[in-house]
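**Student:** Sequence and computational prediction follow.
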Amino acid sequence: MRRRDLLKAALTLPVLPWLVAPTFTAATQAAGRLGVLRSRVRPGQPGWPTVAQWDQLKKTVGGRLQALRSPFEACTPNDPACQQALAQINNPYYLGDEAALTQTSGWVDAWTSRPSAYAVAAESTGDVVAAVNFARDHHLRLVVKGGGHSYQGTSDAPDSLLIWTRHMNRVDLHDAFVPQACEGIQEPLPAVTVQAGAMWIDAYDAVTTRTGRYVQGGGCNTVGVAGLVQSGGFGSFSKNFGSASGGLLEAEVVTADGKVRVVNAKQDPELFWAIKGGGGGSLGVVTRLTLRTHALPDTFGAVFGEIQADSDEAYRALMAQVIGFYRDALFNPHWGEQLVFHRDNTLRLSMVFQGLSQQQAEQTWAPFLDWVRARKAYRFKDEARVIVLPARHFWDAEFFRAHAPSLIVSDDRPGAPRDHVLWAGDQGQVGQFIHGYRSAWLPQSLLRADRQGALVDALFAATRHWGTSLHFNKGLAGAPADALERSRDTAMNPASLDAFALAIIAGEGDPAFPGMPGAKPDLAEARAEAARIDQSMDALLQAAPGAGSYVSESNYFERDWQTSFWGTNYPRLAAAKQRYDPEGLFFVRHGVGSEGWSDDGFTRLPRT
């Protein structure tokens, strides 16, 4: 895991039930009288499709219907599937290639990774249409998975039908793309079209390594393109290029009626807006996306290091110094990623930059590092260092194999694409079992000279309970005006535009898929860690009460999640949901319109 107008949101919250719940309740009552809306069915219940009906679906999708079984379901030393899974448990590419597995194995007292009953391994939009129609007609719980990177467990559900888009991974480049029906309205732009099953490494390899341009995507190579864009989407360089959703020009979406819609600013503009940050799996199945590309900076680089303070007083002073340094020198489009404040009074530097030379980056950091070195209260556990490389090589696996092999981990399976690598720093996320996860957008007002003290006090108090990281690239304050404008025209919580950072406080354990042999998670310790994580975030929020949270990186148990995730945008999102999915076919827990369902998405809730 090393890896939103608040006043308006607060005023909106009390009326949300009146804006949203009656809409869905009215639809539920009307549809219920027509016999088309009801709770979903499970295997063995009346209404579950017959063998003949499943066979017909299989025929419709060209044989690409699979009955799913976890490789750990009956794990023995003689079971080759189980032994392969155990050998590849730390390989995110393997996990993504298994329809029955997910990139996160579960969350204590929240959810556990369990496969769907069946999956359509879609290879075309027609396969997706067939699966959507089948699920709707048979009242099935429907799940959509591309990359499978869901901390909240939204990309799997037992007893469901999975639309698995992994094999839809084509990437196409455009020199001058104009969305449908937008000729004469929008200027042609360089762009890339990516199918829903592609990962960001696929996009980066095609756009940057091979072509020398840039597309704003995610920081983790194995995250799915479609899921990240639908959640808003931040990457290491978002402080310059904005959110991934802000770069969306057009998308193909299969809606609950089985219709294939090409959506953009002209065609179905409300659905287009809603999928830009409204959360994946709630509004339809996105099958392809077209994103603008940008001129590539000359350089990308990073600054690493770790500083130990010898006392609480010295640590607080270090916090104050680095926050002031960030405000004066790093609060601009060049800098992203994070500072990590540990409980043991250490500060880890894990920053990236774009468009600067080695000398410029070193000169930027010199005042802060000189301040540290001039004081006996500090020592470098890991000496600060600046790394710079030509930007075209940032996702170039062969370049890293030759020059910095320790920074990457390759997919070591026979025949694996050579570009399929993982940042070594992301290895701890693979298969993780989450103990707790909290995030909060910190407003840029906290960087004012008269507020920095309050921020430092809250940071220090938070670290007495748990480590705290500030992800500067996941708050868009300080970004250029054009990037802010593109990101403003999305469904993300508007507080993200005023935030200088997203604070993340989280903890996890080793993979714990059901049935895995070996040691089981220490649930008591996991719950104790979760409590400390909550205490840490509660302390930090003393400086930012009511701060919103990023939907993709947030608390499973988030209270007032509509306002936390989407702020003042939620009523508009709810209206889009009602327009395009009035029967509630698409469901994710704490997703748009989920108020009308039980947490597992199977049971309709009575009107309150």
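**Tutor:** Arrived safely, thanks for sending.
**Student:** Every contact and neighbour count from this point should use C-alpha atoms.
**Tutor:** OK.
**Student:** Would you map the helices across the stretch 51-200 of the chain?
**Tutor:** Secondary structure of the stretch 51-200 of the chain (DSSP state H, counting those that start in this stretch): helices at 51-60, 80-87, 92-97, 125-137, 200-204.
**Student:** can you put these in CSV and add distance to residue 380?
**Tutor:** As requested, the helices of the stretch 51-200 of the chain are exported to CSV (distance: least, Cα to Cα, whole Å):
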stretch, distance to residue 380
helix 51-60, 60
helix 80-87, 37
helix 92-97, 33
helix 125-137, 54
helix 200-204, 33
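**Student:** Please name whichever of those is nearest to residue 310.
**Tutor:** Of all the helices of the stretch 51-200 of the chain, it is helix 92-97 that lies closest to residue 310, at 38.3 Å by Cα to Cα.
**Student:** Sort out which residues of the closest one are buried, please.
**Tutor:** 92-96 (16 or more other Cα atoms under 10 Å).
**Student:** you'd agree residue 3 is in a helix?
**Tutor:** No - assigned with DSSP: H, G, I helix; E, B strand; the rest coil, residue 3 falls outside any helix and is coil.
**Student:** and here's the other structure:
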Amino acid sequence: MAQATRLVLFLITLLPGIQAGLSSPSCRCFPGDACWPSVKQWSDFNATIGGRLISTTPLGSVCHTSKAFGAYDARACADLKTVWPLPATHYETAWSPMQAWFTNFSCNPFLPPDAPCTTDPFVRYAVNVSSAVDVRKTLAFTSRHNIRVVIRNTGHDYLGKSTGPGAVVLWTYHLKHMESLHYTSPVYSGPAMRVGAGVQGFEAMAAAHARNKLILTGNCPTIGVTSGYSQGGGHGQLASLFGLAADQILEWEVVSAAGELLTVSPEKHPDLYWALAGGGGGTYAVVLSGVVKVYPERRTATATLTFDGSEVDPRVFWDVIQHFVVAVLPVVDAGGVAVWAVIEDSFSVTPITLPGGTREQLQSHLQSTVELLKRHKIPYVNHNATALFSALRSIAADDAVISGISMNVSRTQPPNNAVNPAWRNSAISVTLGTTYNYTDRAVDVQRQELMTKELLPRLELLTPGSGAYLNEGDFNQPDWQRVFYGRNYPRLEAIKVRYDPRDMFYARTAVGSERWVERKDGRLCRRGSGI
């Protein structure tokens, strides 16, 4: 797994079913505890939700001789290894984390068959959500038994928010409904689409294209459009043209921690609407769907570029990279987005796009800027490009992968939402990654410490007071409240307390999570409880 981060340059009446568990022990009930529901209780609960309860069977169990999950299957194990890095391998399950770090090497398909394989690091059960009723009944049951709850859609997640030892997952992946509509409100009147929480980017875009429309989705086409992606901000190839994904949301349909089905918009529950749009997923309520803006289809110019620097002086290689990133700023300001990466001696742009533009216009944008730079021997408006690329070069020398997205998400007036204010004056979002070793946990720990303690600080020194993309940050970020949420954090925390006073919804680095600590055995306890 690549440990990655984005540097951006950057009181409710409880319903009867949930009222039952008002005593609040210091720790969430954990498998094996006396409070853990019996087999009959789980069975009875499953009956109330139409058999939608799923017990966890780790994917990698076919690679192990543990008797808990069936026989070892060498052929199935070999097949699994070939697809293990693919997101679909994990998002089509209710429990498998895409980021292997959070499995703590249990049921690891790359370890010997007799290596440990238990459910200890995983969620214990999932509810395949089909409606608000499923959510409400699950919240009532988990509240009554004081069990940890996790919200998961596809599980595209660097920070372990969509998993948790001993938890019950509310799995929204199969909420795939879509509806085109004309939306009218005091802040927007025009075409829109209602999108279920489980709808992925490629599905939403296909539905929009069928109506000659566009919709903002992520650079990764398999993310969920209205789930943690939009709730955390969300960027994509149309971000410079239309803003972030959170800026597209007109209303949310949610189930609150109290079990209430709410329609949330700038006019209805405006504080919750504000928090959901950019304040982080899995935190304030369970999103069932969202209404998003759609736009007329348009031609788009796109280009790719790959440059091999292995045969040139490293200084020349990095000068070319710096030159490209500076020169692409006019394209970004015109509504384009450029995705680029540095991996060892290779630089690639995959791709650069200019929505509404032509090939000639894209080429003209780049060529005219290059000519001006050569003629005047000055950089385009970029106050610290030399220092930035000096830092990136030093980071690459430590065998880190560097990826960047050049964009301008503030070309249009941004709406009033909880997006980290650092996004609004950013030019580049930079991602750093280190390789993940599937057979040596100690090496992975060292690489994670390198990321947190050495690599990221080199960039942070260049952008004091800025922030990072909370969906793709470092889960060990020391001052994550400021870095991920900026000045919005105090207001977000007040909204969290109002809508989820008992902290039903916990996620790592989510608002309010500092009140909890996950112990070495995975047990989630209130910080300072001493248990």
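**Tutor:** Here it is on my side, so go on. These numbers come from a predicted model, not from an experiment.
**Student:** Could I get the TM-score for this pair?
**Tutor:** Superposed pair, TM-score by TM-score structural alignment, normalised by the length of the second structure: 0.83. Supporting alignment: 487 aligned residues with a Cα RMSD of 3.3 Å.
**Student:** Could you identify the longest helix within the second structure?
**Tutor:** Longest helix in the second structure by number of residues (criterion: DSSP state H): helix 359-376.
**Student:** Any chance you could list what contacts that helix?
**Tutor:** Outside helix 359-376 of the second structure, the residues that touch it by Cα atoms under 8 Å, 6 or more residues apart in numbering are 301-302, 327-328, 330-331, 354, 379-380.
**Student:** Next: stretch 35-43 of the second structure.
**Tutor:** With Cα under 8 Å, 6+ apart as the test, stretch 35-43 of the second structure has contacts from 29-30, 145.
**Student:** all strands of the stretch 101-250 of the second structure, in order?
**Tutor:** Secondary structure of the stretch 101-250 of the second structure (DSSP state E, counting those that start in this stretch): strands located at 125-128, 149-152, 168-171, 178-184, 189-196, 213-214, 249-256.
**Student:** now the stretch 301-450 of the first structure
**Tutor:** 335-341, 346-354, 378-390, 408-410, 421-423, 433-443.
**Student:** returning to what we had before: so which of the strands of the stretch 101-250 of the second structure comes closest to residue 25 of the second structure?
**Tutor:** Closest approach to residue 25 of the second structure among the strands of the stretch 101-250 of the second structure is made by strand 149-152 (15.3 Å; Cα to Cα).
**Student:** Quick check: whatever residue of the first structure lines up with residue 169 of the second structure vs residue 587 of the first structure, distance?
**Tutor:** Aligned by TM-score structural alignment, residue 169 of the second structure pairs with residue 162 of the first structure. Counting by Cα to Cα, to the nearest Å, the gap between residue 162 of the first structure and residue 587 of the first structure amounts to 12 Å.
**Student:** Looking at the two, which is more packed in?
**Tutor:** residue 162 (31 against 28; other Cα atoms under 10 Å).
**Student:** Quick one: residues contacting the more buried one.
**Tutor:** 116-120, 142-145, 156.
**Student:** Nearest the geometric middle of the second structure, what residue?
**Tutor:** The residue lying closest to the centre of the second structure (Cα atoms, centre = their mean) is residue 471, at 3.7 Å.
**Student:** Pretty sure it sits against residue 230.
**Tutor:** No - counting by Cα atoms under 8 Å, residue 471 of the second structure does not reach residue 230; the two are 9.6 Å apart.
**Student:** Give me the common contacts of the two.
**Tutor:** When Cα under 8 Å, 6+ apart defines a contact, no residue borders residue 471 of the second structure and residue 230 alike.
**Student:** wait, doesn't residue 602 of the first structure sit right on residue 139?
**Tutor:** No - judged on Cα under 8 Å, residue 602 of the first structure makes no contact with residue 139 at a distance of 9.4 Å.
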